[in-house]
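Engineer: The amino acid sequence is not available; the structure is as follows:
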């Protein structure tokens, strides 16, 4: 069940990140989910590092850090995806 929640959170964060980033992202949905999951993990890591991982009530700061992580990872991942796909198309 933990993996199911990780996939759902990755999907939601990845899609929100794609909506926040200006322009059209060219990464496929499966990569959006993976990048969203990585962003959530990065946000949790930062939240633990600054001591806001577990608070009373809703962990708004942790959730914002997760979203920020997803935005950064989706933006970087999209640029890498475009660079790799563009290079592969030009060589054939």
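Structural biologist: That came through, no problem. Computed from a predicted structure; not experimentally measured. Numbering: from 1, shown residues only.

Engineer: from here on, contacts and neighbour counts on C-alpha atoms
Structural biologist: Will do.

Engineer: Could you give me the buried positions within the lengthiest helix in the chain?
Structural biologist: Ranked by number of residues, the top helix in the chain under DSSP state H is helix 60-91. For helix 60-91, a neighbour-count test (16 or more other C-alpha atoms under 10 Å) marks 61-63, 65-75, 77-78, 81 as buried.

Engineer: also this one, for the comparison:
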């Protein structure tokens, strides 16, 4: 998968994750893209553990896997942040 595909899948997945989990999260477009790209790694790893194909290219399955990973990362971020407020 090329770099441009990673960026596009990351952006779409990050936007979908933030849409599925609305709240006060940091970052703009760049952080959202990085969230989606990291989500692709996490989601691909988890789906691979279950015997499925992880992120396989620029397709719907890859976006779904990346979104799953991004939602998990957002949940972990919020759990670690706890009740603390950002300044």
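Structural biologist: Looks like it arrived, so ask away. None of the values given here were measured: they were computed from a predicted structure.

Engineer: check which helix or strand covers the residue lying closest to residue 65 of structure 2 once chain neighbours are set aside.
Structural biologist: Once flanking residues are discounted, residue 65 of structure 2 sits nearest to residue 43: 5.1 Å by C-alpha to C-alpha, 6 or more residues apart in numbering. In this assignment (DSSP states H and E), residue 43 of structure 2 forms part of helix 29-49.

Engineer: which residues sit against that helix?
Structural biologist: When contacts are defined by C-alpha atoms under 8 Å, 6 or more residues apart in numbering, helix 29-49 of structure 2 is touched by residues 6-15, 17, 53-55, 62-63, 65-73.

Engineer: quick one: that helix to structure 1 mean distance?
Structural biologist: Aligned to structure 1 and superposed, helix 29-49 of structure 2 gives a mean residue distance of 0.8 Å (mean C-alpha distance after the TM-score superposition for structure 1).

Engineer: and the gap between the nearest residue to residue 62 of structure 1 once chain neighbours are set aside and residue 87 of structure 1?
Structural biologist: Among residues not flanking residue 62 of structure 1 along the chain, residue 47 sits closest, at 5.5 Å (C-alpha to C-alpha, 6+ apart). Here residue 47 of structure 1 is placed at a distance of 37 Å from residue 87 of structure 1 (C-alpha to C-alpha, to the nearest Å).
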